[in-house]
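[1] Below are the sequence and a predicted model for it; my questions follow.
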Amino acid sequence: MAKTNPGRFFEDYTVGEVIAHAVPRTVAEGERALYHALYPARHALYSSDVFAQACGLDGSPLDDLAAFHVVFGKTVPDISLNAVANLGYAEGRFLRPVWPGDTLRSVSEVIGLKQNSNGKTGVVWVRTTGLNQEDEPVLSYVRWVMVRKNDLHAPAPETVVPTLKPALDAADLVLPEGLDFSGYDFVQAGESHRWGDYVPGEIIDHVDGVTLQEAEHMLATRLWQNTSKVHFDTTVRPDGRLLVYGGHIISLARTLSFNGLANAQMIVGLNAGMHANPAFAGDTVRAWTEILDKAETDAPGVGALRLRLVAVKSGAEPGKLRGDDGKYLPDVLLDLDYWALMPM
């Protein structure tokens, strides 16, 4: 009897199936230190207990995207071990902070299936929830992924494509209990720009760039216990290249956005996301952001900005996303639509 896990293939999924993922993970200050070293993240709320306490929290939580990566990584052996590509995200909600010492686990429900016309692959939609040691949901999101078939003669399942919100409403956002930006320290945060300084339609060029290194993206992916073969095994892809984990690009772009959005402290909603083109070691990544919308919240001094964060290869023009044919330009790596909290 085989003892090893070859991973699931497209024909192994059923709509409505609930998958409890192994292995729970207790996160600590080490995850924060590595996250800040790899990208390097530097938003004040996630860097300083003193700053976070002045904003009404008990201390500095784990970075929101670090929590996302941990929850995501749990799902890979069951959802995307045999994936061709991770295609997109929707309806992502950050429901409560993750604190050092919390233990996270992940559960996914299959909510959609569609076999591709080539008969060799299909798209699987799942809604994943990350829970802490108290069984409290800390985040939830939908993603869809293209997965290989193992048995090409397996019949195609009934097509079910879930209806997803194009964007979360401001009322859908969950703010951390006690969050208060009324005494916000702009000097310590690094910039003076506040919620009222941003205008829908504004484009911000984040200026800085980072060249991807093989060792760094592999270390980051291992940190999240993401075991997808395309990130580590050069024999998996026909071109013999290691694909950079899309989440690595998300965190890198978010970190680059600090220059111009240092006060966009917390991500609370993930409206949509698309990995437009693959990234490889040697690519230099830059980022720009478009301000999409603004909303007030009930928390003291806290406003919400809806932002489109775009990661591109060096040389791409800020603000340019698609060609005349409506397709993403070849230098666009990531198109991420999210809600962030900022002092008013």
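    That came in fine, so what should we check first? Numbers count the residues shown, from 1 in each chain.
[2] From now on I want contacts and neighbour counts done on CA atoms only, so please keep to that.
    OK.
[3] burial measure for residue 307, as a count.
    Per other Cα atoms under 10 Å, the neighbour tally for residue 307 reads 23.
[4] Skipping adjacent residues, who's closest to it in space?
    residue 291 (5.0 Å; Cα to Cα, 6 or more residues apart in numbering).
[5] Check residue 209 too.
    Closest to residue 209 by Cα to Cα, 6+ apart is residue 286, at 4.6 Å.
[6] what does residue 162 give?
    Residue 162's closest residue in space is residue 112 (Cα to Cα, 6+ apart), at 5.7 Å.
[7] related to what we said a few turns ago, the residue nearest to residue 307 and residue 229: what is the separation?
    36 Å (Cα to Cα, to the nearest Å).
[8] swap in residue 36?
    25 Å.
[9] got it, and residue 65?
    Relative to residue 229, and taking Cα to Cα, residue 65 is found at 22 Å.
[10] Show the contacting residues for the residue nearest to residue 94 when sequence neighbours are not counted.
    In this structure, residue 94 finds its nearest non-sequential neighbour in residue 139, 4.4 Å apart by Cα to Cα, 6+ apart. By Cα atoms under 8 Å, 6 or more residues apart in numbering, residue 139 lies in contact with 68, 92-96, 129-131.
[11] Take this one as well and set it beside the first:
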Amino acid sequence: MSKTSPGRFFEDYRLGEVIDHAVPRTLTAGERALYHALYPARHALHSSDTFAQGCGLPASPFDDLIVFHTVFGKTVPDISLNAVANLGYAEGRWLAPVWPGDTLSARSEVIGLKQTSSGQTGIVWVRTTGRSQHGAPVLDYVRWVMVRKRDAAAAAPDTHVPDLRAALDPGDLTVPEGLDFTRYDFAASGERYALGDYTKGEIIDHVDAVTVEEAEHMMATRLWQNTAKVHFDTRARPDGRRLIYGGHVISLARALSFNGLANAQMLAGLNAGSHVNPCHASDTVTAWSEVLDTAPTDAPGIGAIRLRLVASTEPGTDLRDADGRYLGHVLLDLDYWALCPA
């Protein structure tokens, strides 16, 4: 009997199944250093202990996307090893800061299944929760992924598409204990703009761009222990090209958004997200944001800003064609809440 595993295929999933993902991960300062080496990430709260202490925290927490990538990576061998594409996200919440020395683990529940019309693949919806070594949840989110079938002739499961919320309410967001922006240092943060300086519908072109390198995206994906074949093995896709991990594009776009949104310090909610078109090495990623909403919180000096973050391979803010289809150069369409000074 073989001791190795080819990973799960669509017909291996069952609605309501709970999967405890292997290999907990202890995060150290090394992950922070590598993250800042891989992306032009500069948000002050995740860069400086002194700045974080001025905002009421004991030290600088890990960048929220380090937490996301680490938890996501735990799920890949069980959820998306045989994926064709990761399709989207919803109902994501960052629930507590993560610090050097914390150990993260992940558990997922299968909440939806639907075979595609081709009969060759199916879509699997999972709700994933990341927890610390103390069992406390630090992150939860829903994602859905298109997975190959092992046998196209295998019977399709009953279709169940989960009813997901279009967006989180501001009251659903968690503000970390002790976070206080009443003495916020705008000079140290890099920009002077607070919540009241942004208006609904405002478009912010983040100006800068980053060209994706093959070595960098594979290093990043290995860092998160993401073993999906399409990111490493040129035989895994018909075009013979490695697919850039969608989270790599998210981190690039989020880092680029510093220019214009330097004070959108902490991610608090992930309302929706789609990896619209594939990204490959040598593509140059640009980003722009649209302000969708703003809201107060009960925490001192802290507001919430809802943003649409779009990454593309061409400059400009065009998103869809006349028929409403995404344009071919659009890579990412992400809707999220962030915490910023009120």
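    Yep, it's here. Keep in mind the model is a prediction, meaning the values are calculated, not measured.
[12] TM between them?
    Here the TM-score for the pair of chains, by TM-score structural alignment, normalised by the length of structure 2, is 0.99; 342 aligned residues with a Cα RMSD of 0.5 Å.
[13] I'd guessed the residue nearest to residue 209 of structure 1 sits against residue 313; true?
    Yes. With contact defined as Cα atoms under 8 Å, residue 286 of structure 1 reaches residue 313; the gap is 6.1 Å.
[14] Neighbour count for the two, which is higher?
    Each of residue 286 of structure 1 and residue 313 has its neighbours counted (other Cα under 10 Å); residue 286 has more, 27 against 21.
[15] picking that back up, so how much does the helix or strand containing the residue nearest to residue 307 of structure 1 differ from structure 2 once superposed?
    For residue 291 of structure 1, the host element (DSSP states H and E) is strand 284-296. On superposition with structure 2, the mean distance recorded for strand 284-296 of structure 1 (mean Cα distance after the TM-score superposition for structure 1) is 0.2 Å.
[16] Tell me which helix or strand comes right after that strand.
    Taking DSSP H and E, what comes next after strand 284-296 of structure 1 is strand 302-313.
[17] mean per-residue distance, that following strand to structure 2?
    Strand 302-313 of structure 1 sits 0.3 Å off on average (mean Cα distance after the TM-score superposition for structure 1).
[18] what separates that strand from the chain centre, distance-wise?
    Centre-to-centre, strand 302-313 of structure 1 and its host chain are 12 Å apart (Cα atoms, centre = their mean, to the nearest Å).
[19] Run through the helices of the stretch 1-150 of structure 1 in chain order.
    Secondary structure of the stretch 1-150 of structure 1 by DSSP state H, counting those that start in this stretch: the helices cover 29-38, 49-54, 64-79.
[20] and the second one, how far from structure 2 on average?
    This means helix 49-54 of structure 1. Averaged out, helix 49-54 of structure 1 is 0.7 Å away (mean Cα distance after the TM-score superposition for structure 1).
[21] Buried residues in that helix, which are they?
    By neighbour count on 16 or more other Cα atoms under 10 Å, the buried set for helix 49-54 of structure 1 is 49, 51-54.
[22] closest to residue 188 of structure 1 among those residues?
    residue 51 (8.0 Å; Cα to Cα).
[23] correct me, but the closest one touches residue 57?
    No. Between residue 51 of structure 1 and residue 57 there is no contact under Cα under 8 Å: 9.0 Å.
[24] In structure 2, what residue corresponds to residue 165 of structure 1?
    Here residue 165 of structure 1 is matched to residue 165 in structure 2, going by TM-score structural alignment.
[25] how close does the closest residue to its match other than its chain neighbours sit to residue 284 of structure 2?
    Sequence neighbours aside, residue 91 is the residue nearest to residue 165 of structure 2 in space, at 6.7 Å (criterion: Cα to Cα, 6+ apart). According to Cα to Cα, residue 91 of structure 2 and residue 284 of structure 2 sit 29 Å apart.
[26] just residue 22 of structure 2 next, same as before
    34 Å.
[27] what's the answer for residue 105 of structure 2, then?
    33 Å.
[28] more crowded one of those two?
    Shown here are residue 105 of structure 2 and residue 284; by other Cα under 10 Å, residue 105 has more neighbours (24 against 17).
[29] I'd say residue 46 of structure 2 and residue 62 touch.
    Yes. Residue 46 of structure 2 sits in contact with residue 62 when judged by Cα under 8 Å, with a separation of 6.0 Å.
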